[in-house]
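Q: Below are the sequence and a predicted model; questions follow.
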Amino acid sequence: MEDYLPFIKKQITGMQDLMLEYDDMLSLAMLTFLNCIRQYSPQKGNFLSFCKTCIKNRLIDEGRKQMGYRSKVIAFEPKEEEEAGQISDAEAKVSWQLYEKDQERNALSEEIRLLSDALDAYGIRWEELPRICPKQERSRKNCLMIARAVVEKPDYKKELLRQHRLPQADLAAQLGVSAKTIEKHRKYIITLAILLMGDYPGIRTFLPKYREVN
């Protein structure tokens, strides 16, 4: 999955006017790229152009939500050089890697499908992940700590798997975290716990905010 990072990082370049933190933009761009893998079909044209447009539009939308940013959403139209079949060396290299790793992309798409199904049982939609992810690094670390506690203690894990809920009072008492905080980030904590328990190596290594769950 690391092979895709240069292409994704390139899409963030020039988006500083959105006033979003770089790590937040990168994580959002990665989530959008994963969604593109899931949603792409040949009818949507060139895969890289499709991803490029989706990523930039998603970042603009987030900028509008966070900072009241106003700008036109980029229309999905191939550039003249793309129409003529002329792309930069960097894009050509990434494009070749994407096609060469088509089987790996299919495997990742299957991971996304399986994770989406798992999250659905808890009332969590894949599309919610960018929204429910805490903005502050400290909050993300606390959520990871809570998720680890759920997975490592059999009683907590059993309650999550069987009753589809977190033992919030017990977790608050054990970890010294307020029950309100656990409730506020409940969906994100559950998502991390599922990632910890399940077989999702591609997603965990691909998303910076989930790498810590390895």
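A: Happy to help now that I have it. Residues are numbered from 1 along each chain as shown.

Q: drop to CA atoms for contacts and neighbour counts, all remaining ones
A: OK.

Q: State the three-state secondary structure for Pro134.
A: Here Pro134 is coil, with the state taken from DSSP: H, G, I helix; E, B strand; the rest coil.

Q: if I look at it, how far off is Lys141?
A: Using Cα to Cα, to the nearest Å, we find Pro134 at a distance of 10 Å from Lys141.

Q: Okay, one more to line up with it:
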Amino acid sequence: MDSSIERVILLIHDGSAEERGKLIETYRPFVLRVVSHICKCKIGWSDDEASVGLIAFNEAIDRYDTSHGKTFDNFAFMIIRNRLIDEFRRNGKQLKTESIIWSDDDDLELSSAAFSSSMEAYEREQAAMELAQELSRYDEMLQEYGVRLEELEECSPSHLDARIHMIQLAKKLNEYPELRAHLLRTKQLPIKAMLNLATVSKKTLERNRKYLIALILIFTYEDFGRIRSTVSFSGMGE
């Protein structure tokens, strides 16, 4: 079993409601995938079977013990399957998978594959959503400086060496709190002071004003970490 998951479950067993909530949220794609597989049809969160699966997953958290000899995801799969079968029997329904003989190896193979696939999809979806939210906040901030997000590609210097020079200048300005404060307060670049930081002309600074502001804001605010790691700064890194 993944030792990190094992540590989380131990924290939950010690009473951490916060860790329980995080684990349930992380495993939601896994639960839905398992329920859909067992029911042999696509299940959504509005379906009763999904609720049964989520309740069963919570039960699996409470009951899991490493001495059982199963990985947590394999154990959770087993509990979800059993609770769904119980539910269908109570309601007088026939579950297609009841006629299948399940072995521990079958559980493990399906569980691992389902968990891996679901987690990858979940992480991609979460990363895309968080980046979109971050870009939205960034765009709102840029507009305070008279810049629009969609303009950045157009105002980016066409030559690599020019982009590198602007990136270096933006980083350097960010090392001077008084210059950064001037930008944040006035929404204008401190052109005169910046001329002393690099061998560029006033005309060059004014021509690249929007690009520089966009870069400085990215380097200034920790909230824009995903943008920093996603946007290519000409291979320079951060």
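A: Now that the structure is in, tell me what you want to look at. None of the values given here were measured: they were computed from a predicted structure.

Q: what's the TM-score here?
A: Here the TM-score for the pair of chains, by TM-score structural alignment, normalised by the length of structure 1, is 0.52; 122 aligned residues with a Cα RMSD of 2.5 Å.

Q: neighbour count winner among Pro134 and Lys141 of structure 1?
A: Pro134 (18 against 14; other Cα atoms under 10 Å).

Q: What's the match for the more buried one in structure 2?
A: Aligning on TM-score structural alignment places Pro134 of structure 1 opposite Pro157 in structure 2.

Q: residues contacting its match?
A: By Cα atoms under 8 Å, 6 or more residues apart in numbering, the contact set of Pro157 of structure 2 is 163, 208.

Q: how much space between it and Gln168 of structure 2?
A: Pro157 of structure 2 sits at a distance of 13 Å from Gln168 of structure 2 (criterion: Cα to Cα).

Q: which position in structure 1 aligns with Met194 of structure 2?
A: By TM-score structural alignment, Met194 of structure 2 lines up with Leu171 in structure 1.

Q: name the element that match belongs to?
A: Using DSSP states H and E, Leu171 of structure 1 falls within helix 168-175.

Q: For that helix, list every residue counted as buried.
A: Neighbour-count burial for helix 168-175 of structure 1, counted by 16 or more other Cα atoms under 10 Å, picks out 168, 171-172.

Q: So which bits of the helix or strand just after that helix are buried?
A: Moving toward the C-terminus from helix 168-175 of structure 1, the next helix or strand (DSSP H and E) is helix 179-184. Neighbour counts using 16+ other Cα under 10 Å place 179, 182 of helix 179-184 of structure 1 among the buried residues.

Q: average distance between helix 179-184 of structure 1 and structure 2?
A: After superposition onto structure 2, helix 179-184 of structure 1 sits on average 0.6 Å from its aligned residues (mean Cα distance after the TM-score superposition for structure 1).

Q: now what about that helix, what contacts it?
A: For helix 179-184 of structure 1, the external contacting residues (Cα under 8 Å, 6+ apart) are 143, 168-169, 171-172, 189.

Q: Kindly indicate which of these lies nearest Gln103 of structure 1.
A: Distance to Gln103 of structure 1, by Cα to Cα, is smallest for Ile189 among the contacts of helix 179-184 of structure 1, at 30.8 Å.

Q: Look up how far Ala173 of structure 1 lies from that closest one.
A: 17 Å.

Q: Val151 of structure 1 now?
A: Applying Cα to Cα, the value for Val151 of structure 1 to Ala173 of structure 1 is 17 Å.

Q: Trace stretch 3-14 of structure 2 over to structure 1 and give me the residue numbers.
A: Across structure 1, nothing matches stretch 3-14 of structure 2 (TM-score structural alignment).

Q: can you tell me which residues contact the residue positioned nearest the centre of structure 1?
A: Ranked by distance to the mean C-alpha position of structure 1 (Cα atoms, centre = their mean), the top residue is Leu31 at 3.0 Å. By Cα under 8 Å, 6+ apart, the contact set of Leu31 of structure 1 is 130, 207.

Q: for Ile124 of structure 1, same thing?
A: Lys187.

Q: ditto for Lys172 of structure 2
A: For Lys172 of structure 2, the contacting residues are Leu197, by Cα under 8 Å, 6+ apart.

Q: What does it correspond to in structure 1?
A: Mapped onto structure 1 by TM-score structural alignment, Lys172 of structure 2 lines up with Ala149.

Q: In terms of helices and strands, where is that match?
A: With elements taken from DSSP H and E, the one containing Ala149 of structure 1 is helix 137-152.

Q: quick one: that helix to structure 2 mean distance?
A: Looks like 1.2 Å for helix 137-152 of structure 1 (mean Cα distance after the TM-score superposition for structure 1).

Q: Quick check: the gap between Ile5 of structure 2 and Glu238 of structure 2.
A: Per Cα to Cα, Ile5 of structure 2 is found 31 Å from Glu238 of structure 2.

Q: what about the two, which has more around it?
A: Neighbour comparison, Ile5 of structure 2 and Glu238: the larger count goes to Ile5, with 14 against 10 (by other Cα under 10 Å).

Q: all helices of structure 1, in order?
A: In structure 1, the helices defined using DSSP state H lie at 5-12, 22-39, 47-67, 80-83, 89-100, 102-120, 129-132, 137-152, 154-163, 168-175, 179-184, 186-197, 201-206.
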